[in-house]
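J.: Any chance you could fold what I've pasted below:
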Amino acid sequence: MGECKRIGILTSGGDCSGLNAAIRAVVHCACGKGWEVLGIRQATLGLMAHPPQFTKLEIDQVDPLLTSGGTMLGTTNKGDPFAFPMPDGSLCDRSEEIIAGYHQLGLDALIGIGGDGSLAILRRLAQQGGINLVGIPKTIDNDIGITEHAIGFDTAVNIATEALDRLHFTAASHSRVIILEVMGRDAGHIAIAAGIAGGADVILIPEIPYRIDRICDKIKQRQDKGKNYCLIIVSEAVRTQEGETVTMTNRLGQSRYGGISQYLADQISDCIGAETRVTVLGHIQRGGTASPLDRLVAAAFGVAAVNLIDNGKYDYMVTWQNRQVMTVPIAEAIAQYRTVDPEDTLVKTARGLGIYLGDLQ
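T.: Below is the predicted model:
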């Protein structure tokens, strides 16, 4: 411990706010130990390149990035290196090229910032190629197991909450039902947190089924009390009342979540005749200045990751538990996909506030 090291850092998967704050923390802590930090460009694509694509990171370079959204290193969420799509349409295992890039750079360790999918790929590469890997969890979905916070989640909730705050006025002014569709992949953490904080009347998440007539009952109850509008927040992965997934397919044949809010708007209009409008927040949730909490968590994670390397403790991920940074094996962390528990405190809170949150079977 304590000897000069050369470490790499990369960001993988979808971008989010707080990534640059984590990079900054790693550089500050590592350079304070006299180490060299190489920022790998475009995630594993940078190690796959010939020669590997990287930037030597210095404190003065990263200091201004504390509040910047996105990632200064770039990222990718396409192209599994074990089945990498080639120009001719074939799939090729290019994992050894990435491993070779790591060793070509003479790295003593690699810090990977990513979600469960990215960390699973990085761990497989590490196991195969002798890469000393440390993981930092990031995802606006907050669905990585064994951590209360992942980088990016709090900012996404803040943005969704602000959207609800703004939609209140338009909904009230025009006596409308307004539906806000938010991200979350297959977990409803953003929807339930923002829904409570933003005063939504209905919160729909993938984990709990619902009925259209119960949503309409909620709208009628508000109307009977003289409240002429209603705010609904829905996670993109919510299914139809019949349990069907709602997706959109682009011209390349790729299927993505999308359309559940319009489905709900049509159903509500048919059921109760209410004038209904839809707002899809989309990638706005990923961008912008990171919230103070995301910056704090990112800073704590970055320092903890460097200290893991200093102690020679690899194949671990840093996590936030009980108001402190802990470490768990990466395999254990990514094995547990964290959805909203129907008995969760926020579920009980929403029901206690009179918010319609679906119907438990």
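J.: When you work out contacts or count neighbours from here on, use the C-alpha atoms and nothing else.
T.: Fine.
J.: and Leu346, that one's in a strand?
T.: No - remark: Leu346 does not belong to a strand; assigned using DSSP: H, G, I helix; E, B strand; the rest coil, it is helix.
J.: My read is that it contacts Ile192, right?
T.: Yes - in this structure, Leu346 is within contact of Ile192 by CA atoms under 8 Å, at 7.1 Å.
J.: So between those two, which is more surrounded?
T.: For Leu346 versus Ile192, neighbours defined as other CA atoms under 10 Å are more numerous around Ile192 (26 against 16).
J.: Burial check on Tyr210, number of neighbours?
T.: Number of residues near Tyr210 (other CA under 10 Å) recorded here: 24.
J.: Next, the second sequence, to be compared with the first:
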Amino acid sequence: MRVGLLTGGGDVPGLNAAIRAVVKRGEGEHGHSVVGFRNGWKGLADGDVMPLTRQHIRNVLASGGTLLGTARYHPHADDGGLDAVLATLEAERIEAVICIGGDGTLHAASKVAEAGVRVVAVPKTIDNDVWGTDRSIGFDTAVTIATEAVDRIHTTAESHNRVMIVEVMGRHAGWIAATAGIAGGAEVVLAPEEPFDIDRIVRFLQHRHRAHASFSIVVVAEGAVPARGTSMSYETQVGRFGEIVAGAIGERLGAEIAERTGFDTRVTVLGHVQRGGTPTPADRILGSRFGVAAIDAVTAGESGVMTALRGEDVVLVPLADIAGKVKQVPADLLETARALA
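T.: Model (predicted):
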């Protein structure tokens, strides 16, 4: 069988581990030929093909990013895009496609599958908000990086008696904020799931600094917003592709806290630092497991499904079941963050 492979959306650590697993398992166990499409669905639509053999995946396990490149492109949303995808698959004699991506890429995968193409998807996103899987590739590395940043910021915050705000990624779900905030010992964690009251935050910080501490750490997800009816008005800032503008909520929150408390307040925006660099062992293992499961599913004739981690098991879930859904942070995890303030 000739299998196509692509990575779409934002890059994350662990993608190369998944690519490597697909190629090694596909060639070695099943005798398939695997070809890559550069730059996600755009490369498939344009016919931008590259070979993927064992020699192409040597020494990539510990590498961040994706050797295939990636792009934010959805063929079903582009005039003629889906037809171009089908034409490329026919010209290249591709019998099945494995796509690795987040919500947008997976939605595109479901549309391509509906067009009659055998498609198996693999979830990746540092936001960890893909519904149906306990973990997505890239999340563990992002949390590790964010936690280290919070650890480092603690020392300078305490030295200078400051309020330090750390903005992390998380458009619709605050998984990085919640987990890194708990692991790093932040005093305040703000996530999209629970709009915040700036007056309550200010009162908490003032009480803390009067009572027993001269510094505080606030971790805020980029998608966090103030609650309606509270004294802070704010509209989420978005870019040309609908992405949230990095630093917008962090800077605004910092200005509000500084003005209302008089405390020296500084902002650190981690941004794309969370996406880059060497994947953690957990992401290398998860990417490898998902890659093996994806090529096995293709070989078994599966289509319109996504690999998912459920507990300790890798299973397949229908793409139709995850459409339009976001896996949000459970209330008890956010409550744990509050309890440890």
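J.: Helices of the stretch 201-350 of the first structure, start to end?
T.: Remark: helices of the stretch 201-350 of the first structure, listed N- to C-terminal, are 212-224, 260-272, 292-310, 330-334, 345-352; assignment by DSSP state H, counting those that start in this stretch.
J.: Out of those helices, which is the most enclosed?
T.: Stretch with highest mean neighbour count among the helices of the stretch 201-350 of the first structure: helix 292-310 (a mean of 22; mean count of other CA atoms under 10 Å).
J.: Same list (the helices of the stretch 201-350 of the first structure) but as a markdown table, adding distance to His174 of the first structure.
T.: Below are those laid out as a markdown table (distance: least, CA to CA, whole Å):
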| stretch | distance to His174 of the first structure |
| --- | --- |
| helix 212-224 | 14 |
| helix 260-272 | 15 |
| helix 292-310 | 35 |
| helix 330-334 | 45 |
| helix 345-352 | 26 |
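J.: right, so of those, which gets closest to Val134 of the first structure?
T.: If you check each of the helices of the stretch 201-350 of the first structure against Val134 of the first structure by CA to CA, helix 292-310 wins as the nearest, at 6.4 Å.
J.: corresponding residues in the second structure for that closest one?
T.: Under the alignment (TM-score structural alignment), helix 292-310 of the first structure falls on residues 281-299 in the second structure.
J.: With the first structure overlaid, report how far the matching stretch is off on average.
T.: For stretch 281-299 of the second structure, the mean distance from the matching residues in the first structure following superposition reads 0.7 Å, by mean CA distance after the TM-score superposition for the first structure.
J.: neighbouring contacts of that stretch?
T.: When contacts are defined by CA atoms under 8 Å, 6 or more residues apart in numbering, stretch 281-299 of the second structure is touched by residues 13-22, 25-26, 30, 61-62, 96, 98, 118-122, 136-141, 303, 306-308, 314.
J.: show me where the stretch 1-150 of the second structure has strands.
T.: Along the stretch 1-150 of the second structure, the segments classed as strands by DSSP state E, counting those that start in this stretch run 2-7, 33-37, 49-52, 96-101, 119-123.
J.: so can I have TSV of the ones you listed showing mean neighbour count and distance to Val292 of the second structure?
T.: Putting the strands of the stretch 1-150 of the second structure into TSV (neighbours: other CA atoms under 10 Å; distance: least, CA to CA, whole Å) gives the following:
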stretch	mean neighbour count	distance to Val292 of the second structure
strand 2-7	26	13
strand 33-37	23	13
strand 49-52	18	15
strand 96-101	28	11
strand 119-123	30	10
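J.: Save these as CSV, and put in distance to His76 of the second structure too.
T.: As requested, these are arranged in CSV below (distance: least, CA to CA, whole Å):
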stretch, distance to His76 of the second structure
strand 2-7, 16
strand 33-37, 17
strand 49-52, 20
strand 96-101, 15
strand 119-123, 15
